[in-house]
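Novice: 3D, please:
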Amino acid sequence: MKKLTLTLVTAMLTAIIFLGWGIDNLFNEYQRKEGTDEFALHKQLITSLAFTLDKIENVEQFISIWQSQNQQQLSLTPLAEFPLPASLQQNFSQGQPLILESEDFITVNQLLPSKQGVLSLSVAQTTKQHDILTIQIILTTAFYSGILLCAFIWIYPLIKRLQLLQKTAKAFGEGDLSQRIHLVNTSYIVDIENEFNNMAEKIAILLEDNKLLCNAVSHDLRTPLARLRFGIEALSETNSPQNKEKYVKHLSRDIEEMETLVGVLLNYARLEQKMVKVQRIPLKVNKLLHSAVASFASSEQSLVAIDTSGLTDSNLSILGDENYLSMLINNLLTNAQQYAAKKITISTQSTDKGVMLCVCDDGPGIAPNKRDELFKPFTRGDIQLSHKGYGMGLAIVHRVALWHGAQVSISQSDELGGAQFTVLFPQ
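Specialist: Sure, this is the predicted structure:
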């Protein structure tokens, strides 16, 4: 919007200043030419008449005959009745014609020295005023037409971009979620277009995640529901106390599995909310990692060795939320422990781009064409179907990293041969 306002103000001010300056100079030039040439013939005429009449006796008779033959009025005024200011008196006394203007007439005056009078030739103002008024109307019309033209030149690209925005938004609303606006730097509303593209991208991702979640939930709930139905039927048909106890345990296990799935869904739903507040404070990244490793070492899940020799620099710091970063680390370790054979390595290092965290395992690894998909919720690799879980761990890792401006990538570990998860935190 700043660009839109700035270009509008600049265009209007430029148009007003340059058009006004140009038209004003044009009008002044017109007036200068008019003032220079308009009365040249009248001056020549009054000079010739004054030279002639100053030498004859019957001036009044000549003037009377002139009046009857010409539209331009000629008159003789005694010099004493023709007062002039001192600034005009000197040139007029030396014989130069003097032009005086009134509301209705312009008079060209010439001194008759021997008659001690002033010969005056009157020219009507009507024609001159009409010409000036016409010029003023033409120039005023040109000024406002120029302003309108500049406004149209400025607003036409805006109209085209707004039409494109309307067309894209309409297509997106009708279900074509691939529609985006091609951004150009010269657009006045490039910020709005960029925000629209971001909004469209988020909506498309949200709908895709929702579809994926629905499919995954329906798939993962179908198995425990089927076992529940079978267990209830079997429980109703048996009279053996031992069988009843066995079926009740199975039912309890299936219910717990469903509760776990619902809990996972609720946790991810909380992560999806945009109202989550991330409190960024300086944190020692290696301290967080040692705490997470200690928790795993004291749990029953710790079935493989975790090598922390790569955590050498205790001063490495990142800005982030301790709770969410602990969740990210725990999910990376849990994922590595599920698929590692004997060993997991954790390392950190400082780079030009930021602080890099790497978690490697000696498991089967992840195929390159499957790596990006694993960051989606309820997505698991083909070889991981025998392991427990719902495919939400890496989706949570990706979400938390996104909140912290970090980048997550999957590659193959050169040292262990399995998967390597790298999180690059910005400086």
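Novice: CA atoms for contacts and neighbours, from now on please.
Specialist: Will do.
Novice: what are the ranges of the helices in the protein?
Specialist: In the chain, the segments counted as helices under DSSP state H are 2-37, 40-53, 59-69, 86-93, 126-173, 190-237, 241-272, 285-297, 322-339, 393-403.
Novice: redo the ones you listed as a markdown table? Include mean neighbour count.
Specialist: As requested, those are exported to a markdown table (neighbours: other Cα atoms under 10 Å):
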| stretch | mean neighbour count |
| --- | --- |
| helix 2-37 | 13 |
| helix 40-53 | 16 |
| helix 59-69 | 13 |
| helix 86-93 | 11 |
| helix 126-173 | 14 |
| helix 190-237 | 15 |
| helix 241-272 | 15 |
| helix 285-297 | 17 |
| helix 322-339 | 19 |
| helix 393-403 | 20 |
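Novice: closest one to residue 410 among those?
Specialist: helix 393-403 (10.6 Å; Cα to Cα).
Novice: which elements pack onto the closest one?
Specialist: Secondary-structure packing of helix 393-403 (3 or more Cα pairs under 8 Å, 6 or more residues apart in numbering; DSSP states H and E): helix 241-272, helix 322-339, strand 407-412.
Novice: so the spatially most central residue of the chain versus residue 274, what's the distance?
Specialist: Geometric centre of the chain, nearest residue: residue 191, 1.3 Å, by Cα atoms, centre = their mean. From residue 191 across to residue 274, the span is 21 Å (Cα to Cα, to the nearest Å).
Novice: about what we covered before: the residue nearest to the centre of the chain touches residue 161, doesn't it?
Specialist: No: using Cα atoms under 8 Å as the test, residue 191 is too far from residue 161 to be in contact (11.9 Å).
Novice: dump the residue contacts of the closest residue in space to residue 178 that isn't next to it in sequence.
Specialist: Leaving aside its sequence neighbours, residue 178 sits nearest to residue 172 (Cα to Cα, 6 or more residues apart in numbering; 7.4 Å). Neighbour list for residue 172: 178, 179, 200 [criterion: Cα atoms under 8 Å, 6 or more residues apart in numbering].
Novice: any idea how many residues pack against the first one?
Specialist: By other Cα atoms under 10 Å, 11 other residues sit near residue 178.
Novice: ditto for the second one
Specialist: With neighbours defined by other Cα under 10 Å, the count for residue 179 comes to 17.
Novice: measure it to residue 372 for me?
Specialist: Distance check for residue 179 against residue 372: by Cα to Cα, it reads 23 Å.
Novice: and for the first one?
Specialist: Between residue 178 and residue 372 the distance, using Cα to Cα, works out to 20 Å.
Novice: please apply the same query to the last one.
Specialist: As defined by Cα to Cα, residue 200 lies at a distance of 21 Å from residue 372.
Novice: run a quick neighbour tally on the closest residue to the residue nearest to the centre of the chain other than its chain neighbours.
Specialist: Closest residue in space to residue 191, ignoring its immediate chain neighbours: residue 1 at 7.2 Å, by Cα to Cα, 6+ apart. Residue 1 has 11 neighbours, counted by other Cα under 10 Å.
Novice: also this sequence, please, to line up against the first:
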Amino acid sequence: MWRFVVALVSVLIIASIALGQVFDVLYASEEPVQSDVSEQLSLALPILKMMAAKESLPILEKQPLQITQDDRNASLRLHSMDEYPLPFQLQQQLQRQEPVYLETQEQVKVHLLTNNQSILVYQYDKLAEQDDYRLSLTLIFYFLLVIILVLFLTPFVRRLMHLSDTAAKFGDGQLEVRLKVGTLWYIRDIELSFNQMANKINLLMDDIKLLAGGLSHELRTPLARIRMGLDTIVETQDEALRTKYEARVNQQLDDMEGLLIHMLDFARLQHSLDEATPLPLDLVTAVPNLVDLSFDGAVELNITPQQALIHVDQRYFTMAISNIIDNALKYGHSRCMVTIRQEKNEYVVAISDDGNGIDASKAAEVFKPFVRLNRQQCTGFGIGLAFSAKIIARYRGEIFAGVCTELGGTCITVKFPAL
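Specialist: You can find the predicted model right below:
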């Protein structure tokens, strides 16, 4: 969510600055009134000083002089110091022959001290100001800011509503629904995370279905054999036959126990993979070490790159490759070859054998649990390649089954993104 916070704060700052610049220009329309006051004073002040310098002003002594100019009233008056009280500081300013300005919202007064110690007061009306739109402009500013925020939040809210609808459908059992990832960078991670979560849940549900179906299918045969063996043990009086069927029942029980252990391991695999910490691993070193320790020279190596770093957990990577090599040795005739090469931004590990090969139409099925293409020749529970496929997919790898043109058998190809 920090992306959304950054985007929201950025939009607020940019919008405030942009709108502020626009409204600054509008507020600047108040300046002509102030310039008019300054211009009026600059014109009248020299005349007023000349008048104040005269010994007497008989016209103003009798009555004030009214002046009308540009639709505003002006007047000149004489006041004695006693009649026109001013603060002491302003009186001192007049004594220094400095004009004293007093301004209200409607009028401007200029005071000068004459030679006979009277106060000459020039008073005039300000030009009528236009209506004060500052409050309106402030309200418009915030209104426009709210509109910008609404425009910014609208696609965000729309994507959240779509996310809510999709989550509701997913909760109702429509596990195939996914979000269409949009272009809003500050919510894109949330949509991707939802899709990843949905994929994991869907994968877990598929595993549960496979395990349930495979378990019911795999247990049916040993259970039938155990029932038949127990019936035979109960009915027969021959000790040799009884011993034989007891051994068969125990073998079937051992097979069932092994099946259950493998099934539980497969069920716990996804959780274990999520807890594992992937680290950089060099295929050029790891694969030969695995072959030397576990397969005692039974595997041929063909390594092209000098270094091949991938990002995996070494324990689970070893488990995945070991299962594939075991499978190749089990169903090959005499040769098994592991090739490591680089293709663009990927490293490829190819495990080939010289066995009977695999039908191209069934190549994808061998990576499903409990799948054995030839049950007469296959031993085990058909879960090894499913383990490998899940581990490889967890570390963003890909796995394929095909035909090896060099050895004539099966080739299992694994690809990992290079670091």
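Novice: about what we covered before: reformat the helices and strands packed on helix 393-403 of structure 1 as a markdown table; add distance to residue 138 of structure 1.
Specialist: Output for these, formatted as a markdown table (distance: least, Cα to Cα, whole Å):
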| stretch | distance to residue 138 of structure 1 |
| --- | --- |
| helix 241-272 | 65 |
| helix 322-339 | 72 |
| strand 407-412 | 66 |
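Novice: of the ones you listed, which is nearest residue 112 of structure 1?
Specialist: strand 407-412 (102.1 Å).
Novice: can you point out the buried residues in that closest one?
Specialist: 408, 410, 411, 412 (16 or more other Cα atoms under 10 Å).
Novice: my guess is the first one meets residue 396, correct?
Specialist: What it means is residue 408 of structure 1. No: look at residue 408 of structure 1 against residue 396 with Cα under 8 Å: they stay out of range, at 11.4 Å.
Novice: how much space between the residue of structure 1 positioned farthest from its centre and residue 115 of structure 1?
Specialist: Distance from the C-alpha centroid of structure 1, by Cα atoms, centre = their mean, peaks at residue 57 (89.0 Å). Going from residue 57 of structure 1 to residue 115 of structure 1 by Cα to Cα gives 9 Å.
Novice: tell me the contacts of residue 53 of structure 2?
Specialist: 114, 115.
Novice: what does residue 227 of structure 2 align to in structure 1?
Specialist: Taking TM-score structural alignment, the alignment pairs residue 227 of structure 2 with residue 229 from structure 1.
Novice: residue 118 of structure 2 touches residue 91, doesn't it?
Specialist: No: counting by Cα under 8 Å, residue 118 of structure 2 does not reach residue 91; the two are 11.4 Å apart.
Novice: closest one to residue 88 of structure 1 among the helices and strands packed on helix 393-403 of structure 1?
Specialist: Nearest to residue 88 of structure 1 among these is strand 407-412 (88.6 Å), distances taken as Cα to Cα.
Novice: now do that closest one: everything it contacts.
Specialist: Residues contacting strand 407-412 of structure 1 (Cα under 8 Å, 6+ apart): 365-366, 368, 371-372, 398, 401, 418-425.
Novice: then stretch 189-199 of structure 2?
Specialist: Stretch 189-199 of structure 2 is contacted from outside by 163, 170, 175, 178, 179, 180, 181, using Cα under 8 Å, 6+ apart.
Novice: just give me the neighbour total for residue 186 of structure 1.
Specialist: Neighbour number of residue 186 of structure 1 under other Cα under 10 Å is 9.
Novice: is it possible to get TSV of the buried residues of strand 407-412 of structure 1 that adds distance to residue 45 of structure 1?
Specialist: Shown next, in TSV, are those (distance: Cα to Cα, whole Å):
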residue	distance to residue 45 of structure 1
408	98
410	102
411	104
412	107
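Novice: show me what residue 418 of structure 1 aligns to in structure 2.
Specialist: In structure 2, residue 418 of structure 1 lands on residue 409 (TM-score structural alignment).
Novice: residue 351 is in contact with its match, correct?
Specialist: No: contact between residue 409 of structure 2 and residue 351 fails when scored by Cα under 8 Å: they sit 10.4 Å apart.
Novice: skip the chain neighbours and tell me the closest residue to residue 233 of structure 2.
Specialist: Nearest non-adjacent residue to residue 233 of structure 2 (Cα to Cα, 6+ apart): residue 242, at 5.2 Å.
Novice: tell me which residues touch the one you found, please.
Specialist: Neighbour list for residue 242 of structure 2: 232, 233, 236 [criterion: Cα under 8 Å, 6+ apart].
Novice: next one: the counterpart of it in structure 1 from residue 250 of structure 1, what distance?
Specialist: By TM-score structural alignment, residue 242 of structure 2 lines up with residue 244 in structure 1. Distance of residue 244 of structure 1 to residue 250 of structure 1, given as Cα to Cα: 10 Å.
Novice: ditto for residue 166 of structure 1
Specialist: From residue 166 of structure 1 to residue 250 of structure 1 the distance is 57 Å (Cα to Cα).
Novice: go on, residue 359 of structure 1?
Specialist: Applying Cα to Cα, the value for residue 359 of structure 1 to residue 250 of structure 1 is 36 Å.
Novice: over to residue 40 of structure 1?
Specialist: To residue 250 of structure 1, residue 40 of structure 1 is 121 Å away according to Cα to Cα.
Novice: again, but for residue 297 of structure 1
Specialist: 30 Å.
Novice: what of residue 361 of structure 1?
Specialist: With Cα to Cα as the criterion, residue 361 of structure 1 and residue 250 of structure 1 are 34 Å apart.
Novice: same check on residue 268 of structure 1?
Specialist: As for residue 268 of structure 1, its distance to residue 250 of structure 1 is 27 Å (criterion: Cα to Cα).
Novice: likewise for residue 8 of structure 1?
Specialist: Distance from residue 8 of structure 1 to residue 250 of structure 1, by Cα to Cα: 73 Å.
Novice: residue 355 of structure 2 pairs with which position in structure 1?
Specialist: Checking with TM-score structural alignment, residue 355 of structure 2 has residue 363 as its match.
Novice: and its match, what is it in contact with?
Specialist: Taking Cα under 8 Å, 6+ apart, one finds 339, 340, 341, 417, 418, 419 in contact with residue 363 of structure 1.
Novice: and those residues, which are buried?
Specialist: 339, 340, 341, 418, 419.
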